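In: after the sequence you'll find the predicted model.
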Amino acid sequence: MPAYHSALNDEQDARQVGNMAILPIKTKIRGPAPVANPEEGDIVDETLDLFRANSLFRNFEIKGPADRLLIVLILFVSDCLAKIGTARTVPTQIEASKSLNTLSVDNFAIPGDANFPLNAHYAAPASRSDAEYLRQYLTQVRQELAARLVERLYADGTGKPNKWWMSFQKRRFMNRSLGS
C-alpha cells in the first residue's frame, strides 16, 4: 500500500524555493505565506489529516514540490508530539500551545543547511534572499500547524491530549526527525 501524497502537487501557479512549494495557508499569523481560500483545505489541514496514516510508512516517493513541504510538516508534527509526550506532567492546552509555539519559532535547519536531515531530496534555495523567504514561510506554517495541532489534541475537552494522537509520539516518519 503506497503512502498518501499531497493533493496540492498539481498547483500550477505555486511559487517554488529550491524544489519546495510555497503554498497558500489559512492563517492570522503574520508572514510571507499567500492567503488561501477559507472555504478550501490547505497544506496544514492536509498535513494533519495525513499524518497518522503516513507516519506508518518508512518510504515515501516524492511526486511533486507539495510532497516535499508535506514531508517537512509531517516531521514537524512528529517533533511536536514528542515534545508534548516528554513533558514531566501532562501539559494543559495552554501549556502545550506555549511549548509548541516556542518550538515552531526556534532556529531550525532548512534545505541546503548542513544539518538538514533530508538534503539529498531537496534543492538548496538559489539565493540568500530565497533562503530567508523560505525560513520565514516555514516559520509561519509551523506556527499555524502547531496551533491547529493543539486544537485537535485537546478537542475532547478533558484537558488531556488525545491518546490516539499521542500514540504516534515515538513513531518516526521515514525513520527521520528534524532534530528539534
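Out: Done, it's in.
In: C-alpha only now, for contacts and for neighbours.
Out: Fine.
In: surely Arg176 is in contact with Pro117?
Out: Yes. If you go by C-alpha atoms under 8 Å, Arg176 and Pro117 touch, sitting 7.4 Å apart.
In: more neighbours: which of these two?
Out: The neighbour comparison of Arg176 against Pro117 (other C-alpha atoms under 10 Å) goes to Pro117, with 18 against 13.
In: in the lengthiest helix in the chain, what's buried?
Out: Among the segments of the chain that qualify as a helix by DSSP state H, the longest is helix 128-153. Buried residues in helix 128-153, counted by 16 or more other C-alpha atoms under 10 Å: 131, 133-147, 149-150, 153.
In: which residue comes closest to the most centrally placed residue in the chain once chain neighbours are left out?
Out: With distances taken as C-alpha atoms, centre = their mean, Leu73 lies nearest the centre of the chain, 1.9 Å away. Distance criterion C-alpha to C-alpha, 6 or more residues apart in numbering; nearest residue to Leu73, sequence neighbours excluded, is Thr47 at 6.6 Å.
In: in contact with the one you found, which residues?
Out: 70, 73-74 (C-alpha atoms under 8 Å, 6 or more residues apart in numbering).
In: and for Phe168?
Out: Phe168 is in contact with 52, 55, 78, 81, counting by C-alpha under 8 Å, 6+ apart.
In: which ones among the residues you listed lie within helices?
Out: Short answer: these in helices (DSSP H) are 52, 78, 81.
In: which one is Glu46 nearest to, not counting chain neighbours?
Out: Ranked by C-alpha to C-alpha, 6+ apart and with sequence neighbours excluded, the top spatial neighbour of Glu46 is Ser6, at 7.2 Å.
In: the structure to be compared is supplied as follows:
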Amino acid sequence: MVYHSAFNGVAPADIACGCGIFGPEHDITQEAIENFKANVLVKQFEMKGPGDTTMVYLTLFICKCLTELNMKKPADAKAAYNVLNVLAQQNFSAPGDAEFVLRGILSAPQDSTERDRWVNGFKKMRAEIATKLAPLVFDADGKLSKWWLMFAKYKFMGKSL
C-alpha cells in the first residue's frame, strides 16, 4: 500500500521544481519518516501533488541515511545524529543536474533562483530528517534497530541518492 502525502492539498510555502517546500507548520519530514517503511517497498509511486514529490525525495534520503548508519554503526543516538548531520549538510545534486536521480520526475529549475530555493529548502528538510531519525534507529536496549536498518537494502522506486 502506498501512502500519499496529506500535504498534497495544502498550499506549500513555496514550490520549486515541482516539489513543495513546506514550512514548519506542515511537518512533511515527520510524515516521510512515518510512511517510510511502507513506501520504501513500492516500485512505482504516482505523484498526486507537491507533497508527494517532496516525500519521494525525502524517502530516498532516508534510505541513504539508513545505508550510512548501517556502514558506520554508530554507538548511540548522539553519534548517529553526528553521522546523519554530516550527510545532510553534504553537497547534493538537484533537479537539472545531470546526475540527479529523479530526472524526468521532478522538473528542472527555470533559473538559478528556483534551483537555490529547492536546494535551501531540501537542505533544511535533510537536517530535520537527521534530527528526527537518529533517536528512532535505536531499540530499547540502546542498539541499532534491525527493524530500521533492514530497510537500508531497499531501493525506493529502484533508485538511490
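Out: Nice, thanks for sending it over. Since we're looking at a predicted model, the values are computed, not measured.
In: Arg135 of structure 1 -> structure 2?
Out: Using TM-score structural alignment, the partner of Arg135 of structure 1 in structure 2 is Val119.
In: all strands for structure 1, in order.
Out: 15-17, 20-22 (DSSP state E).
In: give me the distance between the closest residue to Met20 of structure 1 other than its chain neighbours and Thr47 of structure 1.
Out: Leaving aside its sequence neighbours, Met20 of structure 1 sits nearest to Pro65 (C-alpha to C-alpha, 6+ apart; 4.7 Å). Distance, Pro65 of structure 1 to Thr47 of structure 1, by C-alpha to C-alpha, to the nearest Å: 14 Å.
In: what does Ser55 of structure 1 correspond to in structure 2?
Out: So Ser55 of structure 1 corresponds to Val40, using TM-score structural alignment.
In: quick check: its match touching Phe156?
Out: Yes. Applying C-alpha under 8 Å, one finds Val40 of structure 2 in contact with Phe156, separated by 4.8 Å.
In: give me the common contacts of those two.
Out: With C-alpha under 8 Å, 6+ apart as the test, Val40 of structure 2 and Phe156 both reach Thr59.
In: sorry, back to before: translate the residue nearest to Met20 of structure 1 into the numbering of structure 2.
Out: Aligned partner of Pro65 of structure 1 by TM-score structural alignment: Pro50.
In: how much space separates its match from Lys143 of structure 2?
Out: 36 Å.
In: more neighbours, the two?
Out: Ranked by neighbour count (other C-alpha under 10 Å), Pro50 of structure 2 and Lys143 place Pro50 first, with 26 against 14.
In: mind checking how far stretch 59-78 of structure 1 is from the chain centre?
Out: Mean-position distance between stretch 59-78 of structure 1 and its chain equals 8 Å (C-alpha atoms, centre = their mean, to the nearest Å).
In: who's in contact with that stretch?
Out: Contacts of stretch 59-78 of structure 1 (C-alpha under 8 Å, 6+ apart): 2-3, 5-6, 8-10, 16, 19-23, 43-44, 47-48, 51, 55, 122, 142, 145-146, 149, 168-174, 176-178.
In: if you set the cut-off to 7 Å instead, what comes out?
Out: For stretch 59-78 of structure 1, the surrounding residues in contact (C-alpha atoms under 7 Å, 6 or more residues apart in numbering) are 3, 5-6, 8-9, 19-21, 47, 51, 169, 172-174, 177-178.
In: near the counterpart of Lys78 of structure 2 in structure 1, how many other residues are there?
Out: With TM-score structural alignment as the criterion, Lys78 of structure 2 lines up with Ile94 in structure 1. Close neighbours of Ile94 of structure 1, defined as other C-alpha under 10 Å, add up to 12.
In: from Lys160 of structure 1, how far off is Ile94 of structure 1?
Out: 11 Å.
In: repeat that for Ala82 of structure 1.
Out: In this view, Ala82 of structure 1 and Lys160 of structure 1 are 15 Å apart by C-alpha to C-alpha.
In: Thr29 of structure 2: neighbour count?
Out: 25.
In: now the alignment partner in structure 1 of it. Nearest residue, chain neighbours left out?
Out: In structure 1, Thr29 of structure 2 lines up with Val44, judged by TM-score structural alignment. The shortest distance from Val44 of structure 1 to any non-neighbouring residue, by C-alpha to C-alpha, 6+ apart, is to Leu145 (5.8 Å).
In: which residue in structure 2 lines up with that neighbour?
Out: Checking TM-score structural alignment: Leu145 of structure 1 goes with Ile129.
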